[in-house]
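Participant: Mind looking at a prediction? Sequence and model below.
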Amino acid sequence: MSDILHFQVEGMSCGGCSSKLEKNLAEIPGVEAVKASHETGAVDVTLGGQSVPRSAIETVIEETGFDVVRG
């Protein structure tokens, strides 16, 4: 069973930004798919049955140069 985690991200301004973020998040073990939209700031991460801490995904988003909107 796959879980989908949703994130709101600030700082993506073009298709290259969302592609870079998708690539970096896809490298996390347990991540099955990633869909990022620079137009809406939405990022959906599909997990393939393996548990991946939300904080690990947020760290990669921030290390890629973007901000996670919290709260």
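Facilitator: Arrived safely, thanks for sending.

Participant: going forward, measure contacts between C-alpha atoms and count neighbours the same way
Facilitator: OK.

Participant: Could you look up the SS state of Glu58?
Facilitator: helix (DSSP: H, G, I helix; E, B strand; the rest coil).

Participant: Check it against this one:
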Amino acid sequence: MITNYQVKGMTCGHCVSAVSAELAALDGVTEVQVDLASGRVTVTSAGPLDTGDVRAAVDEAGYDLVEA
């Protein structure tokens, strides 16, 4: 399953690494791709992800998940 999210506040490669690492740690996530320029994050997972879990992971990395 592929899900796209919008993340606010990322400005550099470290930001990308932090968000990627937190999201990759979620159960079922198999791949995370981050487009720094647009703030778009594409998450591939075995099944649907709980938006609250995604929000918590992005928050833990220090950024904000934008409502779709």
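Facilitator: Structure's in. What do you need? These numbers come from a predicted model, not from an experiment.

Participant: I'd like the TM-score for the two structures, please.
Facilitator: Scored against TM-score structural alignment, normalised by the length of the second structure, the superposed chains reach a TM-score of 0.87; 68 aligned residues with a C-alpha RMSD of 1.3 Å.

Participant: Thr40 of the first structure -> the second structure?
Facilitator: Using TM-score structural alignment, the equivalent of Thr40 of the first structure in the second structure is Ser38.

Participant: Same question for Glu63 of the first structure.
Facilitator: Counting by TM-score structural alignment, Glu63 of the first structure corresponds to Glu60 in the second structure.

Participant: Val43 of the second structure contacts Val29, doesn't it?
Facilitator: Yes. Shown here, Val43 of the second structure and Val29 form a contact pair, counting by C-alpha atoms under 8 Å, at 7.0 Å.

Participant: what's the nearest residue to the aligned residue in the first structure for Gly9 of the second structure if we skip its chain neighbours?
Facilitator: Using TM-score structural alignment, the equivalent of Gly9 of the second structure in the first structure is Gly11. Nearest in space to Gly11 of the first structure, with sequence neighbours left out and distances taken as C-alpha to C-alpha, 6 or more residues apart in numbering, is Phe66 at 5.2 Å.

Participant: For Val34 of the second structure, see how far away the match of Glu63 of the first structure is.
Facilitator: Using C-alpha to C-alpha, to the nearest Å, Glu60 of the second structure is found at 16 Å from Val34 of the second structure.

Participant: Name the residue in these two with the higher neighbour count.
Facilitator: More neighbours surround Val34 than the other of Glu60 of the second structure and Val34, with 22 against 14 (other C-alpha atoms under 10 Å).
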